[in-house]
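Undergrad: Just to be clear, the model below is a prediction. Sequence and coordinates:
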Amino acid sequence: MRPPPSPRKADRRHLQVSVLIDVDVGLMRAGVASTGQAVALAEHIAGYPSLTLAGVQGYGGHWQHIAGYPTRRDAVRAGMLRLTAVVTALREAGHRVELVTGGGTGTVAADLERDVLTELQPGSYVFKDAQYADALADDADGAFGTSLRVSSQVVSVNAASIVTVDAGLKAFATEGPAPRPAPGRFAGSAYAFFGDEHGAVSRPPGIEVRLGERVELVTPHCDPTVDRYDSYHVVSVTAIIAIDAARASR
């Protein structure tokens, strides 16, 4: 994927590019850290005929997996105050701020309470994962189950306490909690990474496990797990959907 043209190149080619000012709302990963920096950047943008300031973004990725709604809501409140201060400063300096985008899957309810954002970014809602299941377990959002699973196959039943499946370190994102068996025959069993290609699943008591049997596993972190595959198998619709951007971030 080619990078966007620089402002000077865009000017020479008579292009029009809408841009957002990224605001650090406490994550400290990127973005302007103060209202002064935001206004200075807006003035810089205004100096290029090819650029139009469309608005601001404030994404609190560090809030998304905070357990307990009250604590998560307080974190969102502090971050949205920072974002609101930037929006106010930009408007007072004469800049139009039409789009205020941010939010996430774990903070949707709290984001809506603040009435600051004009666009929400709850991308992981389509899948959820083990981290969200843990963080939202006691919230209304916990009613949404995880839909993304990795289907593994039993390749060894020789051990007394575990069976070996063909999904290991290469099958999942490895940060966060370990994968866990989905509801079904292996519900309540534990999973442990068993190498690059293999995983160990504790035997469900009183159930005979056969070679080739399928074990569905809930993913630890949905985003980078998706990046490891080329397609989804949509079970309820019996379809396979290509991932257009498969491994495009590499």
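TA: Noted; the coordinates are in hand. Just so you know, these numbers come straight off a predicted model, no measurement behind them. Numbering: from 1, shown residues only.
Undergrad: Please count neighbours and contacts with C-alpha atoms only from this point.
TA: Will do.
Undergrad: which residues sit in contact with the closest residue to residue 153 other than its chain neighbours?
TA: Spatial nearest neighbour of residue 153, chain neighbours left out: residue 214 (4.6 Å); criterion: C-alpha to C-alpha, 6 or more residues apart in numbering. When contacts are counted by C-alpha atoms under 8 Å, 6 or more residues apart in numbering, residue 214 touches 151-154.
Undergrad: any chance of those in CSV, with secondary structure, neighbour count and distance to residue 181 too?
TA: Below are the contacts of residue 214 laid out as CSV (DSSP: H, G, I helix; E, B strand; the rest coil; neighbours: other C-alpha atoms under 10 Å; distance: C-alpha to C-alpha, whole Å):
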residue, secondary structure, neighbour count, distance to residue 181
151, strand, 17, 10
152, strand, 20, 10
153, strand, 20, 12
154, strand, 21, 13
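Undergrad: Let's have those in a markdown table, adding distance to residue 191.
TA: Formatted as a markdown table, the entries for these read as follows, by distance: C-alpha to C-alpha, whole Å:
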| residue | distance to residue 191 |
| --- | --- |
| 151 | 13 |
| 152 | 12 |
| 153 | 13 |
| 154 | 13 |
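Undergrad: The structure to be compared is supplied as follows:
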Amino acid sequence: MRRHDVATPALLLDLDIMDRNIAIMADAISRLGVAARPHAKSHKCVEVARRLVAAGAIGASCATIEEAEAMALGGIPGILITSPIVSPDALARLKRLLLRGADVSVTADNQASIATLDGLAAGIGARLAVIVELDVGVGRTGCREPADAVALARSIAASPHLSFAGVQAYWGNLQQVMPFAERARLVNIQARKLATLIDELKAAGLPPAIVTGAGTGTHVIDAGLGLFTEIQPGSFLFMDSCYGSISISENENPFTPSLFVAATVVSANQPKRVVVNAGFKAFATDSGKPVALRGGPANAIYKFMGDEHGALDFEGKDAPPVGNVIEFLTSHCDPTVNLYSAYHVVRGDEVVDIWPIQGRH
């Protein structure tokens, strides 16, 4: 099958470009002197996780229990669930993973969950590693102050079936701040809070073996802080129009887009407009509009036209014909991936494989 023969809308993954992105990140991690536990929320796919582990990753970070299940059943080691597990359904599924012998650890940010996690581990005769999350300016999850995190670490360490494994700190709100110097300045402000927590944990006799966090946009800055033992970037695999518009380091962005949504022109009756079969159901909508690349008119502007359709408005007379396939760069790769059940994996113009997206939800 050729890439333009795929039934649309479809998610295309250029394998050579993704592998090159993985190699670039692996080289950077080696030079920066940290470990990598790339975030599966970006790809949600066992085959991608296997390629990351083969390139040196110590495991996979997972935002949801669904992602953790997919990675565990695929044999991926070192799974860290980076969001609190508190609902009865999620706890039951975590229990099943532990009973299967999956290599899973969790994060926590409140005292109420500690007894529950301890009881879960006790019920199956296991010991569960727990990482304390510190809120570093996002205002989402995490202990608000270092003192709260130290108290939580003490509770974990005192629990018979839990072990205090370390600290998580992720400044997701800073990943795409520009210019790079301003991003670094803001990271360093939050890093002081993390450094305070590490010092207080050491003083309490609880030095964190793991300090984890970081994303694609700050991984160079974060690794240079001397605080993190590992980092969790994910979007570097695919890139998108938002990450593609920023500098990843002070002077460059070494990563190339590898992920595209293929759509077909289904109507061309309007002047200077064609309509494709990819709308709200085909693209994440939280970070802007997709950008037409391969097969699209030059400088065309995408407009959502409903659940199933989108328009491309353009100047000039060279409209792509009905039936033509256009490939789009998405504005936010992670939630776009979640809309699809599989990647059509391509090399050049050839479809070489289809990989299921097992961790979508």
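TA: Structure received. Since the model is a prediction, treat every value here as computed from it, not as a measurement.
Undergrad: What's the match for the residue nearest to residue 153 of structure 1 in structure 2?
TA: Matched by TM-score structural alignment, residue 214 of structure 1 corresponds to residue 325 in structure 2.
Undergrad: got it, and residue 160 of structure 1?
TA: Per TM-score structural alignment, residue 160 of structure 1 is aligned with residue 271.
Undergrad: Its match should be in a strand, yeah?
TA: No: assessed with DSSP: H, G, I helix; E, B strand; the rest coil, residue 271 of structure 2 is coil; it does not lie in a strand.
Undergrad: Tally up the residues packed near it, please.
TA: 12 (other C-alpha atoms under 10 Å).
Undergrad: Tell me the counterpart of residue 149 of structure 2 in structure 1.
TA: Under TM-score structural alignment, residue 149 of structure 2 pairs with residue 38 in structure 1.
Undergrad: so what's that match up against?
TA: 21, 23, 32, 86, 90.
Undergrad: Can you tell me how far residue 221 of structure 1 is from residue 30 of structure 1?
TA: 21 Å (C-alpha to C-alpha, to the nearest Å).
Undergrad: Alignment lookup: residue 104 of structure 1 to structure 2.
TA: Residue 104 of structure 1 maps onto residue 215 in structure 2, by TM-score structural alignment.
Undergrad: Roughly how far does that match sit from residue 170 of structure 2?
TA: In terms of C-alpha to C-alpha, residue 215 of structure 2 sits 8 Å off from residue 170 of structure 2.
Undergrad: Looking at the two, which one has more neighbours?
TA: residue 170 (28 against 23).
Undergrad: what lines up against the more buried one once you look at structure 1?
TA: In structure 1, residue 170 of structure 2 lands on residue 59 (TM-score structural alignment).
Undergrad: Tell me who's in contact with its match.
TA: Contacts of residue 59 of structure 1 (C-alpha under 8 Å, 6+ apart): 23-25, 27, 101-104.
Undergrad: just the buried members of the residues you listed?
TA: Buried residues within the contacts of residue 59 of structure 1, defined by neighbour count using 16 or more other C-alpha atoms under 10 Å: 23-25, 101-104.
Undergrad: just the residues you listed now: which is nearest residue 176 of structure 1?
TA: Lowest distance from residue 176 of structure 1 to these (C-alpha to C-alpha) belongs to residue 104, with 17.6 Å.
Undergrad: Can you check which part of structure 2 the longest helix seen in structure 1 sits on?
TA: Assignment by DSSP state H gives helix 69-92 as the longest helix of structure 1. Counting by TM-score structural alignment, helix 69-92 of structure 1 falls onto residues 180-203 of structure 2.
Undergrad: May I see the buried residues of that stretch?
TA: Buried, per 16+ other C-alpha under 10 Å, within stretch 180-203 of structure 2: 180, 183-184, 187, 190-191, 193-195, 197-198, 200-201.
Undergrad: Let's have those residues in a markdown table, adding distance to residue 17 of structure 2.
TA: Shown next, in a markdown table, are the buried residues of stretch 180-203 of structure 2 (distance: C-alpha to C-alpha, whole Å):
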| residue | distance to residue 17 of structure 2 |
| --- | --- |
| 180 | 25 |
| 183 | 27 |
| 184 | 28 |
| 187 | 29 |
| 190 | 33 |
| 191 | 33 |
| 193 | 37 |
| 194 | 35 |
| 195 | 37 |
| 197 | 39 |
| 198 | 38 |
| 200 | 43 |
| 201 | 42 |
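Undergrad: Now do stretch 133-152 of structure 2: distance from first to last residue.
TA: Stretch 133-152 of structure 2: ends 10 Å apart by C-alpha to C-alpha.
Undergrad: Show residues contacting the match of helix 69-92 of structure 1.
TA: Contacts for stretch 180-203 of structure 2 (C-alpha under 8 Å, 6+ apart): 134, 136-137, 146-147, 149-150, 169, 171, 174-177, 207-208, 218, 221-222, 225, 227, 246-250.
Undergrad: Identify those among those that sit within helices.
TA: Short answer: the contacts of stretch 180-203 of structure 2 in helices (DSSP H) are 146-147, 149-150, 221-222.
Undergrad: Just the buried residues of these.
TA: 146, 149-150, 221-222.
Undergrad: Determine which two of the residues you listed are furthest apart.
TA: Checking those with C-alpha to C-alpha, the most distant pair is 150 and 221, at 25.2 Å.
Undergrad: I'd like to know how far the spatially most central residue of structure 1 sits from residue 226 of structure 1.
TA: Residue closest to the average C-alpha location in structure 1 (C-alpha atoms, centre = their mean): residue 124, at 4.9 Å. Using C-alpha to C-alpha, residue 124 of structure 1 is found at 11 Å from residue 226 of structure 1.
Undergrad: got it, and residue 89 of structure 1?
TA: Residue 89 of structure 1 sits 39 Å away from residue 226 of structure 1, going by C-alpha to C-alpha.
Undergrad: now do residue 239 of structure 1
TA: Taking C-alpha to C-alpha, one finds residue 239 of structure 1 at 17 Å from residue 226 of structure 1.
Undergrad: Sweet, I'm off.
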